[in-house]
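> Let me see the structure of the following:
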Amino acid sequence: MTDRFFTLTGAALALAAALTPAQARAADALATWTVSSSAPQGLASHDGTVEAVRQTVVAAQVAGAVVALPVKAGDRVKAGQLLARLDARAAEQQAGAAAAQVEAARAAQQVATLEVQRQRQLFASRFISQAALDQAEAQFKTATAQANAQMAAAQAARTESGYFAVKAPYDAVVTEVGVMPGDMALPGRALVTLFDPSALRVAVAVPESAAAGLRSRLATAVGVEIAGQRLTVPHWEVLPAADPVTHTVTVRIELPTGGVASPGSFARAWLPTVAGGTGLQRVFIPGRALVQRAELKAVYAVGADGRALLRQVRTGAVSGDQVEVLAGLRPGERIALDPQAAARRP
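Next up is the predicted model:
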């Protein structure tokens, strides 16, 4: 029995030694998958960003020191709620001076009114000339105009004094406070940044070659995934202009009210694909070919020399046993279907 074992073993070694290098590589060949692209009539995955429909950087309209800052980042504020108060003592004094000038102008107007009434009576009794009446009428009109001008100036002073109290323009969430109490606020300097949480959308950049096809399918509902939550959204639009640098067109997807997203969050959108060469090509690979180590997702790409090298990929939607690859692979490349066998190869 032992002699037979050594005889078989020796025969196997002799056979292996008789194989050519090409035959040996063929005997040890990996099972591979050739990457191809397709544009099915369905939904393609795209990375996007959540943004607010209404996001405002509230700035000061006048110069003044910040004396009160009752809000902080994360606070929810109501329309008209105080966001910051500036030192308004000088403005209030000017408003008081303007109000005093209004009183003086009104007194002068009252005197001119009484005088013109007397002059009219005297002229009716033919005690004064037409020239004297005209002069009285002119003085009355001058006093009236001066009073109106003083009232307008006083109103402007009161309005300007209101600029020292910076208030929220609408119900919003404060995202950033750019000053501290004691800082000097200047016209145009950002004080508080806020956004309306009831109106959010997802912005997605798509190739401009796909824009025309997407516009023809605006009636199709699209999917959005944010923080693990999948939503179906019926309303979306394709902007008419393309970015001259990236040659992409922005797609805006309206989010329903009451979501948990915040501006700047990552979102994944599924937009309609368009056939006929104008749509977005999708690449799918078998799920068993994918290697995942912590946050790394990769495949073993097999070169023309038969060597398998680990390559990082970015994945998208999963359809059955197929995984969409968004980046990292090109059509025509080969990948190993058995990552463990590929890892053992020299």
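> CA atoms for contacts and neighbours, from now on please.
Fine.
> Look up how far A317 lies from the nearest residue to A336 once chain neighbours are set aside.
Distances taken as CA to CA, 6 or more residues apart in numbering place T32 nearest to A336, at 4.4 Å, with adjacent residues excluded. From T32 across to A317, the span is 22 Å (CA to CA, to the nearest Å).
> In the stretch 51-200 of the chain, mark out all the helices, start to finish.
Secondary structure of the stretch 51-200 of the chain (DSSP state H, counting those that start in this stretch): helices located at 89-124, 130-162.
> Format those helices as TSV; extra columns: mean neighbour count and distance to D47.
Converted to TSV, the helices of the stretch 51-200 of the chain look like this (neighbours: other CA atoms under 10 Å; distance: least, CA to CA, whole Å):
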stretch	mean neighbour count	distance to D47
helix 89-124	17	51
helix 130-162	17	44
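> Just tell me which of these ends up closest to A16.
In terms of CA to CA, the element of the helices of the stretch 51-200 of the chain nearest to A16 is helix 130-162, at 94.0 Å.
> Show me what that closest one is packed up against.
On a contact count with 3 or more CA pairs under 8 Å, 6 or more residues apart in numbering; DSSP states H and E, helix 130-162 meets helix 89-124.
> Show me what the helix it packs on is packed against.
helix 130-162.
> Could you check the angle the helix it packs on makes with helix 89-124?
160 degrees (axes from the mean of the first three to the mean of the last three CA atoms, to 10 degrees).
> In a markdown table: the helices of the stretch 51-200 of the chain, plus distance to F195.
What follows is the helices of the stretch 51-200 of the chain, written out as a markdown table (distance: least, CA to CA, whole Å):
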| stretch | distance to F195 |
| --- | --- |
| helix 89-124 | 30 |
| helix 130-162 | 23 |
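> one more to line up against the first:
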Amino acid sequence: MLWIVAAVAAARPALAQGPPPAPVRVDAVREEPVQDQRRVTGELRAVQRTLVATREGGIVIAMPAREGDRVKAGDVLCRLDGDRLTYLVAEANAAVELAEAQREERETLLVQAQTDYDALLDASQRSAANPKELADAASEVSAAKARLAQATVSIMVAKARAGLLQARLDDMVIKSPFDGVVVAVTPEVGAWVAEGDTIVDLVSTGSVEAWIDIPQENAAALVALVNAAGDKDDGARAGAVRARIDATGEMVELKNVRTVPVVDRASRTFPIVAVLPDQGIFKPGMSLTAWVPTSQVQPRLTVARDAIMRGPTGTFVYVVRGGPEGPGAAASASLDVLFEFGDRAAVSSRQLRPGDLVVVEGNERLYPGAPVMATNAVPEGQPAAGDTSGGPPAASR
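Predicted structure coming up:
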């Protein structure tokens, strides 16, 4: 019995020591000048999207465009049977040649009539011509001129008809109006398409547009933003609209924002639009989350985004409490995320103060009261508690 008591007594100091401190990386809570921002949603849209239609009806004889094909402006999407129009074009061109021949004939007749009239006029001046013959010759000249004018107009009519038929024949080949990707193909080879029927659904490649729905109560802030959009272009200006592409997690800054001044009656929102450059990963239809500035620049608590945890009780971070030189203990501090910018987030919390160290790496395995040891020093140059100098932080990655 005595040896059991001795063994228990020897084990108590070891149990009292607990687990060793967990190595973690920390970052300081800062107070920085930022803007209140409202979280809104939107989507990416193609700059151009159209249902390419046919101007002529006919049988589809070739359909080179297929779903997913990338096409350039002017590439052939579809060919219709144009044999009948080919014959009509040939007939119209022959009619033009016939009209031109008739004009040459009537030019010759006019020259002949003018020559006869000049001869009779000369004879009448010598009293050697009948006045009636002279009058008849003058009438013949006028008639010849009218017939020549008629032949000239006939040529114009024939050329116009030939041009129209040629245009109709050209329209039997449907071409891409811009660079894009074929989304859907409607007819197949052998199908009949009527005038105005859809051939393909085409979306443009290159830049895409971000369409974001803004609540009507933020209209004034957006007007000020758009008016000041050209003042600076340094990627970190106050008042910029920042967005995260939900599918990729990439943060982008929306520049050259324009508003569509129509409020939807159901949602009481209006859209803003900005063009994003082509990066090969942005696709029309992707959703995005944006943060729209709604106030002037003011100091806010900010923490690294990697420090933010989410659990059943809400959003929180682990704060290192204890001596700065030795091991500390992880304490849970609840907070509300106001908005994100770059790799940081503006937060509201009664349990955080500027200068507090929050865990940014290794926090997944922590629990309240867990012993921790910071393996990194807080980077030099971070603002001290209450320091609001330096302007608003950059928001793009």
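> TM-score for the pair, please.
In this superposition the chains share a TM-score of 0.68, using TM-score structural alignment, normalised by the length of the first structure; 258 aligned residues with a CA RMSD of 2.9 Å.
> Any figure for the gap between the residue nearest to A336 of the first structure and V77 of the first structure?
From T32 of the first structure to V77 of the first structure the distance is 59 Å (CA to CA).
> Looking at the two, which has the bigger crowd around it?
V77 (20 against 17; other CA atoms under 10 Å).
> which one in the second structure is aligned with the more buried one?
Using TM-score structural alignment to pair residues, one finds that V77 of the first structure aligns to V71 in the second structure.
> For the stretch 151-300 of the first structure, just list every one of the strands.
165-167, 172-177, 184-185, 190-195, 200-207, 222-226, 229-233, 236-242, 248-254, 266-272, 282-286, 291-293, 296-302 (DSSP state E, counting those that start in this stretch).
> just to revisit the earlier point, so the residue nearest to A336 of the first structure sits against A341, correct?
No: if you go by CA atoms under 8 Å, T32 of the first structure and A341 don't touch, sitting 11.1 Å apart.
> pull the longest strand from the first structure.
strand 43-52 (DSSP state E).
> what's the mean distance for that strand versus the second structure?
Its matched residues in the second structure lie on average 1.6 Å from strand 43-52 of the first structure after superposition (mean CA distance after the TM-score superposition for the first structure).
> list the helices and strands that strand packs on?
Where contact means 3+ CA pairs under 8 Å, 6+ apart, strand 43-52 of the first structure is packed against strand 200-207, strand 266-272.
> could you dump the ones you listed to TSV with mean neighbour count and distance to L214 of the first structure?
Shown next, in TSV, are these (neighbours: other CA under 10 Å; distance: least, CA to CA, whole Å):
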stretch	mean neighbour count	distance to L214 of the first structure
strand 200-207	22	10
strand 266-272	22	7
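> From V372 of the second structure, how far off is F316 of the second structure?
Counting by CA to CA, the gap from F316 of the second structure to V372 of the second structure is 17 Å.
> Which of these two has more residues huddled nearby?
Using other CA under 10 Å as the criterion, F316 of the second structure and V372 rank with V372 on top: 24 against 19.
> That one is in contact with V320, isn't it?
Yes: shown here, V372 of the second structure and V320 form a contact pair, counting by CA under 8 Å, at 7.4 Å.
> Can you work out which residues contact both of these two?
Residues touching both V372 of the second structure and V320 by CA atoms under 8 Å, 6 or more residues apart in numbering: 328-330.
> To G48 of the first structure, which of the helices of the stretch 51-200 of the first structure lies closest?
Across these, closest to G48 of the first structure is helix 130-162 (CA to CA), at 40.7 Å.
> Which stretch of the first structure lines up against stretch 321-331 of the second structure?
Stretch 321-331 of the second structure corresponds to no residues in the first structure, going by TM-score structural alignment.
> so how far is the first residue of that stretch from its last?
7 Å.
> give me every residue that touches the aligned residue in the first structure for A138 of the second structure.
Under the alignment defined by TM-score structural alignment, A138 of the second structure is paired with Q130 of the first structure. Counting by CA under 8 Å, 6+ apart, Q130 of the first structure touches F123.
> go on, Q146 of the first structure?
By CA under 8 Å, 6+ apart, Q146 of the first structure lies in contact with A105.
> and the equivalent of it over in the second structure, how far is that from G57 of the second structure?
Alignment note: Q146 of the first structure maps to S154 in the second structure; criterion TM-score structural alignment. Plainly put, S154 of the second structure is 29 Å away from G57 of the second structure if you go by CA to CA.
> contacting residues around V166 of the first structure?
Contact analysis of V166 of the first structure by CA under 8 Å, 6+ apart lists 60, 82-86.
> most centrally placed residue in the first structure?
Closest to where the C-alpha atoms of the first structure average out (CA atoms, centre = their mean) is E51, at 2.8 Å.
> That one against S198, yeah?
No: the pair E51 of the first structure / S198 is not scored as a contact, 11.6 Å apart, by CA under 8 Å.
> Please tell me how far the spatially closest residue to I272 of the second structure that is not a sequence neighbour sits from K283 of the second structure.
Excluding its sequence neighbours, the residue lying closest to I272 of the second structure (CA to CA, 6+ apart) is T259, at 4.3 Å. From T259 of the second structure over to K283 of the second structure the distance is 22 Å, taken as CA to CA.
> hang on, V222 of the first structure packs against R268?
No: the criterion here is CA under 8 Å, and V222 of the first structure misses it with R268 at 10.8 Å.
> Please name the spatially closest residue to V116 of the first structure (chain neighbours excluded).
Using CA to CA, 6+ apart, the closest residue to V116 of the first structure is A136 (5.2 Å).
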